[in-house]
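[1] Below are the sequence and a predicted model; questions follow.
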Amino acid sequence: MPDRHVTRSGDDYAEAFSLLLPQGQAWPRDEGSTLMKVVRGLSQIWGVVETSASKLLEIESDPRITIDLLPDWERNWGLPDPCYKEPLTIDDRQRALVQRMTIEGAQSREFFISAAAYIGYSITITEYRPFMVGLDRCGDSRVYGDGTEPMYSDTFVVGSIPVCNPNGDPVALDELSEWPNYGLGPDTIRHYWTVHVHQARLTWFRCSGGQCGVDPHLRIGLATDLECLLRRWKPAHTEIIFDYSGLTPGDPMAGTP
């Protein structure tokens, strides 16, 4: 990492201190003299102090890469989060800290999908609402995207719900929308939504965040953290159904954030 603060070493301080000493034969500046050995030895502590100060400025002040002050950062931001039941690497803890500091919250599918991706899970979301006479139609109610942002289905009144794919993105040009989940059940069906977990979180050992003797080569996440976090952030009047029927190990080279 570039040193933006021009950290001085103990030898730099020794050279500066030697220039402050009196002049004369009793004050030799030779490298092998006893005087310079004493000056150089006593000056090393100042190099250590300045190196530590630079480290605080360059590394420990950045929550993305902090190590020594990570416990202090976590304490100030209410971490570790009780949702994380499994052991976390230093890298995981740094990401949890940044997420806690930057998350703004929302109620859209995009928010929940991106939040899950941040902690290493690939998900899609299915929402429900009851069939409504006069608004819906029998048969295939799916539509093709026309490239507009957002696009509205002719089964919806203009200005209502945009047609989205399972990732929460507006249906693209010539893309077929998902099957509308319109049931004939009670109107409370609109208060439920399903989170389809498609990929397990794989935590591979990393030199930057791993701890020898503590972290294994690979850890497979059980999604307990995902369920806990999404239930915390969901709209209070809704309930989440978690679907693991399409779970796959995913790309082993992708690892986890």
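    On my side now, so go ahead.

[2] make it CA atoms for all contacts and neighbour counts henceforth
    Will do.

[3] Tell me where the stretch 51-200 of the chain has helices.
    Taking DSSP state H, counting those that start in this stretch, the helices of the stretch 51-200 of the chain run over residues 70-76, 90-102, 109-118.

[4] Those into TSV, with extra columns for mean neighbour count and distance to C83?
    As requested, the helices of the stretch 51-200 of the chain are exported to TSV (neighbours: other C-alpha atoms under 10 Å; distance: least, C-alpha to C-alpha, whole Å):
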stretch	mean neighbour count	distance to C83
helix 70-76	15	14
helix 90-102	18	11
helix 109-118	18	13
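
[5] can you list these in JSON lines and add distance to G246?
    Formatted as JSON lines, those follow (distance: least, C-alpha to C-alpha, whole Å):
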{"stretch": "helix 70-76", "distance to G246": "35"}
{"stretch": "helix 90-102", "distance to G246": "25"}
{"stretch": "helix 109-118", "distance to G246": "16"}
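
[6] can you tell which of these is closest to T126?
    Comparison of the helices of the stretch 51-200 of the chain against T126 by C-alpha to C-alpha identifies helix 109-118 as nearest, at 9.0 Å.

[7] what angle separates the closest one from helix 90-102?
    Angle, helix 109-118 to helix 90-102, by axes from the mean of the first three to the mean of the last three C-alpha atoms, to 10 degrees: 150 degrees.

[8] For helix 109-118, enumerate the helices and strands it packs against.
    strand 122-127 (3 or more C-alpha pairs under 8 Å, 6 or more residues apart in numbering; DSSP states H and E).

[9] So what touches the helix or strand containing I241?
    Element membership for I241 (DSSP states H and E) is strand 239-243. Here strand 239-243 makes contact (C-alpha atoms under 8 Å, 6 or more residues apart in numbering) with 191-197, 227, 231.

[10] Narrow those to those in strands?
    Members of the contacts of strand 239-243 lying in strands (criterion: DSSP state E): 192-197.

[11] I'd like to know how many residues surround the nearest residue to I65 once chain neighbours are set aside.
    What sits nearest to I65 in space, not counting adjacent residues and going by C-alpha to C-alpha, 6 or more residues apart in numbering, is I59, at 6.2 Å. Neighbourhood size, I59 [other C-alpha atoms under 10 Å]: 17.

[12] let's bring in a second one:
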Amino acid sequence: MVVSAQSRDAWLDVLQQLMPQGMAWSRDNDANQTKLLRALAKHLAELDTSCDSMAREMLPNQTQTLLEDYEQYLGLPECENASETITDRRQAVVMKDRRKGGLATWQIEQLAADLGFDVTVEEIFPHHCLRDCMYPLHPERYRHVLRVTVHNLPNARMTCLDHVLTPLVSNNAGILECTLNRYKLAGKYYEFIYEQQEAN
């Protein structure tokens, strides 16, 4: 519960003290001036309450009134991954607000884990004269491609390059691919490999 900084009676007392003194400026409870000041004091007390509640809105994990403003500022929801509840929406705001930059393989894996996916990201380096002669020779395109292996995704049987999706990959995979492609470095691409979930 939000407690106002000043109650209506406290504001009434302040307003009455600001008024001139004398018989024409009666401070009796039933005086017209007191009735007018009481109405003003009510609005000032409500404004205090509103200011106190807005102070809580400064923290994304407590926001409610400004939740839509936070979402617009942070570009949420992403990739049609909209949440229904206020709690889920607030959690998405907090996660994106606290997300730090960086696209190392472990950071991409962490981003996928935050979305609920178990992935392994592999950076494929080209062969050169200092490497072991048994190092595999990868196609030239892998110079700018990261291989993302998605584990335990049901109904997934295809390999996708960059943002191209196939009907055989579940809709959840579309959210993963869209999100990772949204944050990828310019000129870099992902190759998504989906492991078939073992049937029980």
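    Received it, and whenever you're ready, just let me know what you need. Here the structure is a predicted model, which is why all the values come from computation and not from measurement.

[13] Now the TM-score, please.
    The TM-score (TM-score structural alignment, normalised by the length of the second structure) is 0.61; 175 aligned residues with a C-alpha RMSD of 4.0 Å.

[14] Kindly reformat the contacts of strand 239-243 of the first structure as TSV and extend each row with neighbour count and distance to Y121 of the first structure.
    Shown next, in TSV, are those (neighbours: other C-alpha atoms under 10 Å; distance: C-alpha to C-alpha, whole Å):
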residue	neighbour count	distance to Y121 of the first structure
H191	15	24
Y192	15	21
W193	17	17
T194	16	15
V195	20	11
H196	19	10
V197	21	7
E227	16	11
R231	14	15
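
[15] Distance of A173 of the second structure relative to L146 of the second structure?
    17 Å (C-alpha to C-alpha, to the nearest Å).

[16] if we can go back for a sec, to what extent does the strand holding I241 of the first structure diverge from the second structure after superposition?
    Here the mean offset of strand 239-243 of the first structure against the second structure after fitting is 2.6 Å, by mean C-alpha distance after the TM-score superposition for the first structure.

[17] and that strand, which residues are buried?
    I240 (16 or more other C-alpha atoms under 10 Å).

[18] quick one: which of the ones in strands among the contacts of strand 239-243 of the first structure is nearest to L42 of the first structure?
    Nearest to L42 of the first structure among those, with distances taken as C-alpha to C-alpha, is V197, at 60.1 Å.

[19] Verify the stated contact: N29 of the second structure with L37.
    No - N29 of the second structure is beyond contact range of L37, at 10.5 Å (criterion: C-alpha atoms under 8 Å).

[20] Of the two, which one has the most company?
    Under the criterion of other C-alpha under 10 Å, the comparison of N29 of the second structure against L37 puts L37 first, with 19 against 10.

[21] Give me the spatial nearest neighbour of that one, chain neighbours excluded.
    Nearest non-adjacent residue to L37 of the second structure, counting by C-alpha to C-alpha, 6+ apart: L12, 6.2 Å away.

[22] likewise D28 of the second structure?
    Nearest one to D28 of the second structure, counting by C-alpha to C-alpha, 6+ apart, is T34 at 6.8 Å.

[23] Can you give the distance of the helix or strand that neighbour falls within from its chain's centre?
    Using DSSP H and E, T34 of the second structure sits within helix 32-56. On the basis of C-alpha atoms, centre = their mean, to the nearest Å, helix 32-56 of the second structure sits 34 Å off its chain's mean C-alpha point.

[24] Ok, stretch 74-85 of the first structure next?
    14 Å.

[25] measure it end to end?
    End residues of stretch 74-85 of the first structure are separated by 16 Å (C-alpha to C-alpha).

[26] measure the residue of the second structure most remote from its centre to A39 of the second structure for me?
    Distance from the C-alpha centroid of the second structure, by C-alpha atoms, centre = their mean, peaks at M23 (60.0 Å). Per C-alpha to C-alpha, M23 of the second structure is found 21 Å from A39 of the second structure.

[27] swap in R147 of the second structure?
    Distance from R147 of the second structure to A39 of the second structure, by C-alpha to C-alpha: 67 Å.

[28] before we move on, what about D52 of the second structure?
    Counting by C-alpha to C-alpha - D52 of the second structure and A39 of the second structure are separated by 20 Å.

[29] which one of these two has more residues nearby?
    More crowded of D52 of the second structure and A39, by other C-alpha under 10 Å: D52, with 15 against 12.

[30] got the contact list for that one?
    2-5.

[31] who's in contact with the residue sitting nearest the centre point of the second structure?
    In the second structure, the C-alpha closest to the average C-alpha coordinate belongs to V93, at a distance of 2.2 Å (C-alpha atoms, centre = their mean). Listed by C-alpha under 8 Å, 6+ apart, the contact set of V93 of the second structure reads 60-61, 70-71, 74, 76.

[32] Just tell me what T179 of the second structure corresponds to in the first structure.
    Matched by TM-score structural alignment, T179 of the second structure corresponds to L229 in the first structure.

[33] quick one: contacts for the residue nearest to its match when sequence neighbours are not counted?
    Closest residue in space to L229 of the first structure, ignoring its immediate chain neighbours: C83 at 6.5 Å, by C-alpha to C-alpha, 6+ apart. Residues near C83 of the first structure by C-alpha under 8 Å, 6+ apart: 224-226, 228-229.

[34] could the residues you listed be laid out in JSON lines, adding distance to M132 of the first structure and neighbour count?
    Shown next, in JSON lines, are these (distance: C-alpha to C-alpha, whole Å; neighbours: other C-alpha atoms under 10 Å):
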{"residue": "T224", "distance to M132 of the first structure": "36", "neighbour count": "12"}
{"residue": "D225", "distance to M132 of the first structure": "36", "neighbour count": "18"}
{"residue": "L226", "distance to M132 of the first structure": "33", "neighbour count": "23"}
{"residue": "C228", "distance to M132 of the first structure": "33", "neighbour count": "14"}
{"residue": "L229", "distance to M132 of the first structure": "33", "neighbour count": "18"}
